[in-house]
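Chemist: Here is a sequence with its predicted model. Questions after.
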Amino acid sequence: MSQPSTAPARPAGPRVPEAVHRRRWAVLGVLMLSLLIVVLDNSILNVAVKTIAAPAPTGIGATQSELEWSINSYTLVFAGLLFTSGLLGDRLGRKKVLLFGITVFGIGSALAALSGSPGELIAYRAVMGLGAAFVMPATLAVLMNVFERDEQPKAIGIWAGSVGLAIAIGPITGGILLEHFWWGSIFLVNVPVVLLALALMLWLVPDSRDPNPGRVDIPGVLLSVVGLVLLVYGIIRGGELASFTDVTVLAPVLGGLAVLVVFVLHERRSDHPAIDMSYFKKPAFSAAVAAIALVFFALMGVTFFSAFYLQSVRGYSALESGLLILPLAVAQMVFAPRARLVVERFGARAVCTAGMLLVALGLAAFAFFEADTPVWVLEVVFFLQGAGMAHIMPPVTVSIMQALPREKAGSGSAVNNTFRQVGGALGVAVLGSVLSSTYRGEIEGHLGAVPAALRDTAGESVEATLAVAARLGPAGKDLVAPAYTAFLDAMHVTALASAVIGVVGAVVVALFLPGRAPTGAPGQGATTPNQTPATTPTS
């Protein structure tokens, strides 16, 4: 394959080679398939948490903390390596990085399917996170290099809409698989899709790179990984102990914050930073990044406990739970590709603020859900959440990507996805800890008749309490109703906390995201047009 070349800026004409331009929509389809695999896997896992928590042979007996780490091991490796993968894509070629990432993701999926213990599942999920870290930035970077600037908002909207498709397919696919096969099939299903994606990538996707790449900032990447792992571990530990003042909680939390401060200082002084801190001097860029982090902080935590609400409290199967979440996915698929039209009329600030408030409203609704709340109410809330997300993700992604030169698309995409994943990881950790500690506080008063050896386990989660109740036989029946009540109370508290985060996000975008662009302005959400020399993709 020939090397990419630097093309002169041609504001009046296309900068994408004609051969690449003609197949741009086919390339977008391949990129969406790659994104679909990564997002689908997480949406499947959310439906499967109850099954994985069950004792063998149904599941592997994962505890609440182990379930959180099966999500966080993936997310932390993903977030920690996004800086490096984005830079490597710009330096070595985005197609090469994409092929590497999807291959590693497929191998990790096969290994995760064969996990014999929660520890193995956590480790193999980390391998999957490694692969995904090289896939996500590359898909958006390739998109920015095969579409002209005026088509990028439309392409990004479709790209974001594929997330809705994954949310729809994931739980339904997971539910069908769990009803007919063992729990590991939710990971094994990734393998044939990965093989198809590899074949299509080799055939259709052009390569591109930054003609003037810098060195990889290895110290910066290591600092970010260490800081995030310490911080989130401390928060999860706090949830396990139902106390945030214990030394085993404070030490990693404070240590993680200190390492992250060192990371920021290092990045500001480095001549080859993993993340260029000057990006954040642009209010639109910073506001867009903050919006992504905050909305995923709120939503990922709620997604985690909603699976237990639907399956443990409401008694729905994994497949039925997946079908109930369908309105959220449908709303994203319908509205995300059209978000650019609303932004053109009302401006990114108004649209994203309304989207954030809609998401916050949907999160707050969980504070009023009970065991007998009508199903249609749940469906309306899920649809509103999906509609809100569909009017947040495309505009803020356009704001981030069009604020940077095209040849820096890899690092720009890495910033976008890093804050999304860090926000999601912290959401699961913080809101999961709030849920766990509140539940423990509510249920402890009802565990007097439980043998001392089982008391600590029984107080960990609603699933743990119900499992202990089943082991105790008739003597455990009195635990069931208090377990449901304690979980609902904990869910209400957690939902209100997540809604507050959503409102904070709305305030941030209302204050700092740009308003309606002047008539004829190129793109949406961009601060200035990119007229710098671009990387020419090789066909």
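Modeler: Good, I have the coordinates.

Chemist: going forward, measure contacts and count neighbours with C-alpha atoms only.
Modeler: Will do.

Chemist: now for the longest helix along the chain, which elements pack on it?
Modeler: Counting by DSSP state H, the longest helix found in the chain is helix 409-443. When contacts are defined as 3 or more C-alpha pairs under 8 Å, 6 or more residues apart in numbering; DSSP states H and E, helix 409-443 sits against helix 64-92, helix 118-146, helix 218-241, helix 283-308, helix 393-402, helix 480-512.

Chemist: what angle separates the first one from helix 118-146?
Modeler: For helix 64-92 and helix 118-146, the angle between their directions (axes from the mean of the first three to the mean of the last three C-alpha atoms, to 10 degrees) works out to 30 degrees.

Chemist: Other residues contacting the helix or strand following helix 64-92?
Modeler: Using DSSP states H and E, the helix or strand that directly follows helix 64-92 along the chain is helix 94-113. The contact list for helix 94-113 (C-alpha atoms under 8 Å, 6 or more residues apart in numbering) reads 34, 85, 88-89, 120-121, 124-125, 127-135, 138-139, 141-142, 183-188, 190-191, 194, 198, 201, 205-209, 410.

Chemist: take a look at this one as well, against the first:
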Amino acid sequence: MPQSVASRNRSFVSTARQRWAALVVICAAELLVVLDNTVVNVALPSMGLQLRSSISGLQWIVDAYTLTFAGLLLAFGHLGDRYGRKKVMIVGLVGIAVMSIFGAVAADLGQVILARAAMGVCAAAVFPATLALIINIFTDAKERALAIAAWTAMAGFAIAIGPTAGGFLLEHFSWHSVFWINIPVAAAVVVAAIALVPESRASHVGKYDPLGIVLSLVGITVLVWAIIEAPHQGWLSAISVAGYTVGALSLVAFVWWELRTDSPVLDMNLFRIRRFSLPALAIAVGYFSMFGFLFMITQYFQGVMELSPLEFGIHSLPFAVSIAVGAPVATLIAQRIGTTAVIVFGLLVMSAGMFIAGQVEVETPYLGPVLISMVLMGLGLAIVQGPATESIMSSVSLDEAGAGSAVNDTTREAGGTLGVAVLGSIVASIYTTKVGPKIDAIPDAIMEPYQKAFARETVVSVIEIVKAPTNPLFATQKAELVYAMKAASLEGFQLASFVTVGAALTCAVVVAIFLPWKRPEGSVFLVTTR
């Protein structure tokens, strides 16, 4: 039997020192991609104030990145398998650096969103390659589990340093700095990757699938656009219903085509493997909850608690540390007791955290329900994602590592994108309904029309309202308006949290019923368990 390309590649990393050095570089590349999401969350209020953005505009700053990221992960996963994972990863890193320059010099909301979308395209080239390279570099099952645990923990580390680093930058510079910071990081990782990471590619690849890529990208983009714009257009308006319909039909056509083409960008047969499909579902629900939670808690800390960006970063550290600590521990525990029990437990912990978060009121202190909910959310996500990732990657062959990694990453990003869109839109709908009439009643002499429009959209506008000079005669009215805005946003948070709790509990039941509880014999990473 001829030696595969993957086997030949592993000869370059025969020593443990070489393998772990390569892992450090790969995790640094992952760090950059995840950092782009966490840092920009902290900068959203500053962007909103300077660019006069509505809450849907802020959602698009986040979702422009995650949409192109999620839509193109499958394509770049196959490109990595075909042309070399290291090569595709380096191209993506260079692209992130270049697009970050465009984001840093952007002068309006449209330019920022365009730069973020382009950065998402480049990030899609990096992310599948990282996990696929790990699978090919680490051949020993225990080492591979540790490497995957480190990979999942890095996401938690990025969440940990993202808000704090972003807060530090915003404390001393403008929001443009969250783009500038990417450039030296990307340059350093590229140099290290060239020197320390071995190349790998699949020994056999099929034809490319451009129609599948287009259908998946159109379906996800249009569906999320419709959800984000629904609070403004009307949830059942003609344009919203048209968006839902086009998005859903595109995704149905994508599935139909992938089942019939000889070389699908996504092998739908993988979803018949329960140790692949059910952990992927758990990751999607976990990231649906986490991205929505992060989007909401950004507004809570800066709009309700009126914290500075740096204070927000420091206050969010318990959430991030919980992920960084919990992911590797959960992965190792799953090696002993099985994946199913760990994933189910993680979903239950996450649902408890979101339920507590939904009980927070304007007067609720940080040291209490707020802190507890963050720790539980972080632990829950960590407990789910480490074992789920290990299960997904154990269900594909080495030659399919790029495609398997892309599916794993796509479920994360699709879930996260929908989390921001759905939960953000629920908050926006309730907030606008409650606050709109109160703002409309304020004379234009007190609040200018653009100030009213911004205040009607997001609780982050509290920052500007509180700082604005006010005639003492209207001080009481101003205080009442600020309190009403905070209370309305938290009412929206409560409903959004209940939606998340329902999703997590439903997923826990499905996983508990259909995912095998007994760990498969052996530790070989091949498609063996159906």
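Modeler: Ah, there it is. All figures in this text were calculated on a predicted structure; none of them were measured in a lab.

Chemist: Mean distance of the longest helix of the first structure to its aligned residues in the second structure, please.
Modeler: Comparison of helix 409-443 of the first structure with the second structure after fitting gives an average deviation of 0.7 Å (mean C-alpha distance after the TM-score superposition for the first structure).

Chemist: Please work out which residues of the second structure line up with that helix.
Modeler: Using TM-score structural alignment, the residues of the second structure aligned to helix 409-443 of the first structure are 401-435.

Chemist: And stretch 66-74 of the first structure, by the same measure?
Modeler: Going by TM-score structural alignment: stretch 66-74 of the first structure matches residues 57-65.

Chemist: what's the answer for stretch 157-164 of the first structure, then?
Modeler: Going by TM-score structural alignment, stretch 157-164 of the first structure sits over residues 149-156 in the second structure.

Chemist: That stretch vs the first structure, average offset?
Modeler: Superposed on the first structure, stretch 149-156 of the second structure shows a mean distance to its aligned partners of 0.7 Å (mean C-alpha distance after the TM-score superposition for the first structure).

Chemist: what's the offset of that stretch from the middle of its chain?
Modeler: Here the centre of stretch 149-156 of the second structure is set off from its chain's centre by 14 Å, with C-alpha atoms, centre = their mean, to the nearest Å.

Chemist: what's in contact with it?
Modeler: Contact with stretch 149-156 of the second structure is made by 27, 30-31, 34, 131, 320-329, 331-332, 382, 385-386, as judged by C-alpha under 8 Å, 6+ apart.

Chemist: just the buried members of those?
Modeler: Using 16 or more other C-alpha atoms under 10 Å as the burial test, those include 27, 30-31, 34, 131, 320-329, 331-332, 382, 385-386 as buried.

Chemist: Now intersect those with the strands, please.
Modeler: Cross-referencing those against strands under DSSP state E gives no overlap.

Chemist: Next, count neighbours for D271 of the first structure.
Modeler: By the criterion of other C-alpha atoms under 10 Å, D271 of the first structure has 12 neighbours.

Chemist: Residue in the second structure paired with it?
Modeler: Match for D271 of the first structure (TM-score structural alignment): D262.

Chemist: picking up where we left off before, turn the helices and strands packed on helix 409-443 of the first structure into a markdown table, including distance to G256 of the first structure.
Modeler: Formatted as a markdown table, these follow (distance: least, C-alpha to C-alpha, whole Å):
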| stretch | distance to G256 of the first structure |
| --- | --- |
| helix 64-92 | 13 |
| helix 118-146 | 19 |
| helix 218-241 | 4 |
| helix 283-308 | 18 |
| helix 393-402 | 27 |
| helix 480-512 | 22 |
